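1. coords please:
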Amino acid sequence: MVTRTRFDDSACPVARSVDAIGDWWSLLIVRDAFDGSRRFGEFQRSLGVAKNILTARLRSLVAGGVLASVPASDGSAYREYVLTEKGKELFPVIVALRQWGERNFFTPGEPHSELVDRREGERLRPLEVLAADGRRLDPGDTAVHKVPAP
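-> So this is what the prediction gives:
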């Protein structure tokens, strides 16, 4: 069996984030949790993922503090999965992926799901990366200050 490369001790925040959430099933589980899924069966039906893979991803997301396993809200013996504060902080990531996908993987006018503001019913403005003073930044406007190797 191939050993998975770990990045949980990397000096790079992107590498550590990918280590925690870096496969498509985990991101889609988080997406579904934002959409209201809470039970194993709901995730399984929505994603069509094998039960063993879903079990492993849910355990990993709970262990990583992205989801919490809580008693079912209806008082039954089932467990539910809810986003933690750490998990809720992934909202801009999910929105960014959605908007990137809308721009790059759909033809003009092609139907797709839409994320809208509940109060106004309007689509969201495109996300922007802003400087501390409010200026819009592009990749060329930023630099990464790397930590020196030990």
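
2. for the rest of this, base every contact and every neighbour count on C-alpha atoms.
-> Noted.

3. the chain: strands as residue ranges?
-> For the chain, the strands defined by DSSP state E occupy 67-71, 79-83.

4. quick one: which of the ones you listed is nearest P148?
-> Of all those, strand 67-71 sits nearest to P148, with 33.4 Å by Cα to Cα.

5. contacts for that closest one next, please.
-> 58, 61-62, 77-84, 87 (Cα atoms under 8 Å, 6 or more residues apart in numbering).

6. name the single longest helix found in the protein.
-> Ranked by number of residues, the top helix in the chain under DSSP state H is helix 91-105.

7. next, the structure of the following sequence, for comparison with the previous one:
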Amino acid sequence: MQKKTFSDINCAIAQTLEQIGDGWTLLILRNAFHRMRHFDQFQENLGIPTNTLSNRLKKLTESGILERRPCAHDKRAFEYRLTDKGLDLYPVIVTLFQWGERWYSQPDGPRLELIEKATDIPIPEVKVRGADGNALHAREVKVVVGPGGGEHATDLVKHHG
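-> This next block holds a predicted model:
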């Protein structure tokens, strides 16, 4: 039987997946970062079934990633805006975007480019960086159990080597 929830796993990644680990949810977040705000905009752009969209927006709102509020120009309609918690997901979305462009690129070049507004220069690739600012690869990072870690974290670190 397939696991339907990650809520009982004491792991930061599992807890994050519980909130945003669905393909539709990630695409909704992508669109929110592109300043899409209205239900009909999400639905039209993604071609997502309305009940699926409604469920994902509700979950994102309940988890504090999006905020639902009345539209400024039409008080009968609502818009969805990223909260500070949601904005903190930007590096995650950018990393997924850059990975996808690297490994599933189009022959004619990138589908979109991310340009820094202040300089008009493309942003660099998101990397894990050490204290000196140099990029680190996975083999250059060691994992240790933190004060909030439990048995699951200890088992995971055992296999990290």
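
8. TM-score for these two?
-> Superposed pair, TM-score by TM-score structural alignment, normalised by the length of the first structure: 0.90. Supporting alignment: 149 aligned residues with a Cα RMSD of 1.9 Å.

9. need the strands of the first structure in CSV (columns: distance to G101 of the first structure and mean neighbour count).
-> Formatted as CSV, the strands of the first structure follow (distance: least, Cα to Cα, whole Å; neighbours: other Cα atoms under 10 Å):
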stretch, distance to G101 of the first structure, mean neighbour count
strand 67-71, 25, 18
strand 79-83, 23, 19
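
10. okay if I get the ones you listed as JSON lines plus distance to D35 of the first structure?
-> Output for the strands of the first structure, formatted as JSON lines (distance: least, Cα to Cα, whole Å):
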{"stretch": "strand 67-71", "distance to D35 of the first structure": "14"}
{"stretch": "strand 79-83", "distance to D35 of the first structure": "11"}
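
11. so for V14 of the first structure, which of those strands sits nearest?
-> Per Cα to Cα, nearest to V14 of the first structure of those: strand 67-71, 19.6 Å.

12. mean per-residue distance, the closest one versus the second structure.
-> Following the fit onto the second structure, the mean deviation recorded for strand 67-71 of the first structure is 0.5 Å by mean Cα distance after the TM-score superposition for the first structure.

13. repeat for stretch 92-101 of the first structure
-> With mean Cα distance after the TM-score superposition for the first structure, stretch 92-101 of the first structure averages 0.6 Å from its match.

14. run the chain-centre distance for that stretch.
-> Centroid separation for stretch 92-101 of the first structure versus its chain: 9 Å, with Cα atoms, centre = their mean, to the nearest Å.

15. which residue is nearest the centroid of the first structure?
-> Geometric centre of the first structure, nearest residue: L27, 4.3 Å, by Cα atoms, centre = their mean.

16. count the residues that sit near the residue nearest to that residue when sequence neighbours are not counted.
-> Using Cα to Cα, 6 or more residues apart in numbering and skipping residues adjacent in sequence, the residue nearest L27 of the first structure is I21, 6.4 Å away. Residues lying near I21 of the first structure (other Cα atoms under 10 Å) number 20.

17. also L90 of the first structure?
-> 18.

18. separation between it and D141 of the first structure?
-> For L90 of the first structure, the distance to D141 of the first structure equals 24 Å [Cα to Cα, to the nearest Å].
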